[in-house]
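**Student:** everything below, folded, please.
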Amino acid sequence: MDTIYAAISPLISSAIIVVRISGDKAVEVFELLNGADVKNIQPRNVYNLKYSGSVSDDVLAVYFKAPNSYTGEDVVEISFHGNPIIVSSAFKDFEKLGFVTAEPGEFTKRAFLNGKMDLTQAESVAELISSKTLQGIDYSYEQLKGSLRKEIEYIKDLFINALTIIEAHIDFPEEDIEDAHARIVFENLELLKAELSAILASYDSHRIMRDGYRIAIAGKPNTGKSSLMNFLLKEERAIVSDVAGTTRDYIESNFVLNGVPVSLVDTAGLRITSDAVEKAGIERTGEVIKDADLVLVLLDGSTPLDEEDKNVLESTKELKRLVVVNKSDRPLLLNDIKYDCLVSVKDGSGMSELLKKCGEVVSITDADRFGKAVMVTARQRGYFIKILETVEKLSDESEIDFDIFEYELNSSLRLLSEITGLSYTEDILTNIFNNFCIGK
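**Tutor:** Now for the predicted structure:
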């Protein structure tokens, strides 16, 4: 493999910029450091040396000898003074040594390929970096230490317990399967169902711990959506106007509610229009609403319910939503409608109740927080769904068809091995590591 390099801290003006080099030739970088004797460089010692390539700088350098490094290869990490010009000049020197620029996630990919971590741990590195809550960081860190791998090992053992009995009968067909052995197979399938269901049930709450919560404000034009957004954010984030259709595209901003990061989206007013720009904004609004964790459907209480209001209510009825009637400071003309909150964004009445209801939806319960000590990614979730479908299908059988059971159980074991990376394709690795930042 090539010897690769990249900045592992932001390549911007700062106190220091740290560069990592990994590969068989990594130690050759010491040729660019005055006072360093490559033959006598000791692993994990910090060397204060002068960089003397195409630019001069005082640096700190540390050598990690394979396999005791992040990637499992020889690694050198150099701390330069934080001027991007210095580091960019050093990169040109590295290229002369035959080093090549690291691809996104390539250091972690090499750690996986060299057996330093499995695929679930590799994915947790990206999760740890991107998590937006303390709980998300905790779960990602536990996964980095192998929490999901332990869960998968337990699931694997249950499959093997059942498969051992099935294959024993296939090898010795003259022996009738005892009722006790059949019972063991189905007991293991029930345990698998419970374990897989618990992992999948925790996906949504754990996704919120990692990514935060997304709330979309939806309604026809001039119901006060932009005013509501500004009230919740406590800043003039969205333009407020009496002219219908002011918001042509969605506007997104963040705040914290009950300790959970919330991404709040003010959407274009939902109505029938011939304006091409407004129409495009409305189409995008539909996509945003479907992707939201919670929709605040805002109605104008000072006007009777009309077809545009009915359209909004109909299009969101299958989503998690709160129906909010605004403009309670005026005479209420909106009749025969069931709503969750009556508010006036203008004078603030009812807003504390709305925030309370939003907080109840957003808040993560103790059962969610501590239900499962793993945080699965969307990729892993897809595999677990397929495995659970197989287990449920086998559990519903009244008797054991040995050939079918053997095939399905082995297929599920192969899917488990793809979750951990025991078996993988280059496409799987590309899809995972292309989402990493350069330097990781």
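
**Student:** C-alpha from now on. contacts and neighbour counts both.
**Tutor:** Noted.

**Student:** would you mark the buried spots in the lengthiest helix in the chain?
**Tutor:** As assigned by DSSP state H, the longest helix anywhere in the chain is helix 147-171. Under the neighbour-count criterion of 16 or more other C-alpha atoms under 10 Å, helix 147-171 has 147-149, 151-152, 155-156, 158-160, 162-163, 165-167 buried.

**Student:** which helices and strands sit right next to it?
**Tutor:** Identification of packing neighbours for helix 147-171 by 3 or more C-alpha pairs under 8 Å, 6 or more residues apart in numbering; DSSP states H and E yields helix 119-130, helix 179-201, helix 402-420.

**Student:** what does that helix rub up against?
**Tutor:** Contacts with helix 147-171, where a contact means C-alpha atoms under 8 Å, 6 or more residues apart in numbering, come from 118, 120-121, 143, 175-177, 181, 184-186, 188-189, 191-192, 195, 373-376, 402-403, 405-406, 409-410, 413, 416, 420.

**Student:** if we go to 6 Å?
**Tutor:** By C-alpha atoms under 6 Å, 6 or more residues apart in numbering, the residues outside helix 147-171 that reach it are V185, N188, V374, F402.

**Student:** closest one of the residues you listed to K220?
**Tutor:** V374 (40.8 Å; C-alpha to C-alpha).

**Student:** in space, what's closest to the closest one - neighbours in sequence excluded?
**Tutor:** What sits nearest to V374 in space, not counting adjacent residues and going by C-alpha to C-alpha, 6 or more residues apart in numbering, is L148, at 5.5 Å.

**Student:** from R321, how far out is the one you found?
**Tutor:** 33 Å (C-alpha to C-alpha, to the nearest Å).

**Student:** Proceed likewise with the subsequent sequence, for comparison:
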Amino acid sequence: MIDDTIAAISTAVGEAGISIVRISGKNAIQIISNIFKSKRNIDLKNVKSHTVHYGFIYEKDNGEIYDEVLVNVMRSPNTYTKEDVVEINCHGGYIPAKRILELVLKNGARLAEPGEFTKRAFLNGRIDMSQAEAVIDIIRSKTSLSNKYAMMQLKGSIKNRIEEIKNDLVKLIAHIFALMDFPDEDVELFKDDELVNGIKESIFKIDKIIESSEKGRIIREGLNTAIIGKPNAGKSSLLNALLNENRAIVTDIPGTTRDIIEEYLNIRGIPIKLIDTAGIRETKEVVEKIGVERSKEAINNADLIILVFDNSRPLEKEDYDILNIIENKNVIYVVNKIDLPSYINIEEIRKISNSKYIKISSKTNEGLDILENTVYNMVFENGLSNDEFLLTNMRHRDALYKARENLLSCLDTINKGLTEDFVSIDLNSAIDNLGLITGETANEDLINEVFSKFCVGK
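**Tutor:** Take a look at the predicted model:
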């Protein structure tokens, strides 16, 4: 049972129309009653749940008015945390909210830890851990598509699938225990093929979820896309054209870009993390050399490479050196500067890219729509249906892999002819690993790790 009362500012720091100070816990309503003066002389301890009241926050000791506010009173259990919750809507800005929070803390509340309101919602059984993690995904979503899948998770898209698999495994264990506990009773035997088929069916369901995880990861975290090429190939110009702003410095001098520049681009709902890199070439200049090394590191970490060739220059040793670096990577080959006279050997490009290359001009924007469509199709080859499920959280994927290994161990145990109790051990381990996703079997360290990623006030 959670005995204390917590408080925090739930809105972002900065000037705004409204700021919100949130209080949750058994003393929330008593605390607000001590510092709130109603225009209608209403005692908030006696008001109905989910009602809004106008008045002033004031210091009882000296009568100083802190701010004119609206106070929302929400009584347990029908609240975000399933505790009594009060939200003080004050004027926007850091100082009004900060002063009110300090007064709330002075009257008995404790400053909330990061994510503690959502943590209490989880601990009090309002949501499971996967739904709690969806809250932070909603806050951090970079596109409408990532927001959509976070909302699906909040509504229980992963929870429901995990519960279905767990229920199937629990039924298998129950039958095994019946055979072990009542061997002489008239209990229907769990034939080997039925047990094997039940385990295989669960593995199949897990595999279907795991298969969706790579697309889900990209939607949640973004597609790491490195724009690379030799110096002055037009990489920074391409970045600026895709973003439709002058984000990177562009000159005719090779080696202008010395460091990594990162920006997000929304392509049909996919967050694309564009990484503009320094031109890759042999150099003795110290700063440029560091930039080249960082470019190579960005290549290693990239999900996708956009290799830019300069249409106005023939292919050079630097181009071929880069091709050796990006071997076995997902690559889109781009011929830039088609607004200039062509000196590049297109036949060589065809050999390199198996005839798959895109001709663009970062200056006139010609071909950029084809490039964007190509990026989208590399992620979603057959498009994305409105109701398609995607696993977006890599912690969940890791737990599913562990559960899958447990079930494969079950099949191995059966093949070896071992007794049912050995099978039940692996089945229970699979259930425990699935429980890490919903939080049922999560230990305190894991719970704290998950909620430490939240902001204070949520």
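
**Student:** ok, back up a step: which of the helices and strands packed on helix 147-171 of structure 1 is buried the deepest?
**Tutor:** Ranked by mean neighbour count under mean count of other C-alpha atoms under 10 Å, these are led by helix 119-130, which reaches a mean of 22.

**Student:** quick one: contacts for K273 of structure 2?
**Tutor:** The neighbours of K273 of structure 2, taking C-alpha under 6 Å, 6+ apart as the test, are G222, L223, N224, T225, E263, Y264.

**Student:** residue in structure 1 matching it?
**Tutor:** Mapped onto structure 1 by TM-score structural alignment, K273 of structure 2 lines up with S263.

**Student:** try A150 of structure 2
**Tutor:** In structure 1, A150 of structure 2 lands on S140 (TM-score structural alignment).

**Student:** same thing with D207 of structure 2?
**Tutor:** Using TM-score structural alignment, D207 of structure 2 lines up with S197 in structure 1.

**Student:** how close does the residue of structure 2 most remote from its centre get to A178 of structure 2?
**Tutor:** Relative to the centre of structure 2, the most outlying C-alpha is that of D184, 52.4 Å out, by C-alpha atoms, centre = their mean. Counting by C-alpha to C-alpha, the gap from D184 of structure 2 to A178 of structure 2 is 10 Å.

**Student:** with S76 of structure 2 instead?
**Tutor:** Counting by C-alpha to C-alpha, the gap from S76 of structure 2 to A178 of structure 2 is 42 Å.

**Student:** check T419 of structure 2 too.
**Tutor:** To A178 of structure 2, T419 of structure 2 is 14 Å away according to C-alpha to C-alpha.

**Student:** equivalent analysis for N160 of structure 2, please.
**Tutor:** N160 of structure 2 is 27 Å from A178 of structure 2, by C-alpha to C-alpha.

**Student:** tell me which element the residue mapped onto L49 of structure 1 from structure 2 is part of?
**Tutor:** Aligned against structure 2 by TM-score structural alignment, L49 of structure 1 finds its counterpart in G55. Following DSSP states H and E, one finds G55 of structure 2 within strand 51-58.

**Student:** quick one: the helix or strand following that strand to chain centroid distance?
**Tutor:** Of the helices and strands lying after strand 51-58 of structure 2 in sequence (DSSP H and E), the nearest is strand 65-74. In terms of C-alpha atoms, centre = their mean, to the nearest Å, the centre of strand 65-74 of structure 2 is found 34 Å from the chain centre.

**Student:** stretch 263-277 of structure 1 too?
**Tutor:** 28 Å.

**Student:** just stretch 161-170 of structure 2 next, same as before
**Tutor:** Here stretch 161-170 of structure 2 is found 24 Å from its chain centre; the criterion is C-alpha atoms, centre = their mean.

**Student:** average offset of that stretch relative to structure 1?
**Tutor:** Stretch 161-170 of structure 2 differs from its equivalent in structure 1 by a mean of 1.2 Å after superposition (mean C-alpha distance after the TM-score superposition for structure 1).

**Student:** now T273 of structure 1: closest residue in space, sequence neighbours ignored.
**Tutor:** T273 of structure 1's closest residue in space is K279 (C-alpha to C-alpha, 6+ apart), at 6.3 Å.

**Student:** how many neighbours does A399 of structure 2 have?
**Tutor:** Using other C-alpha atoms under 10 Å, A399 of structure 2 has 18 other residues around it.
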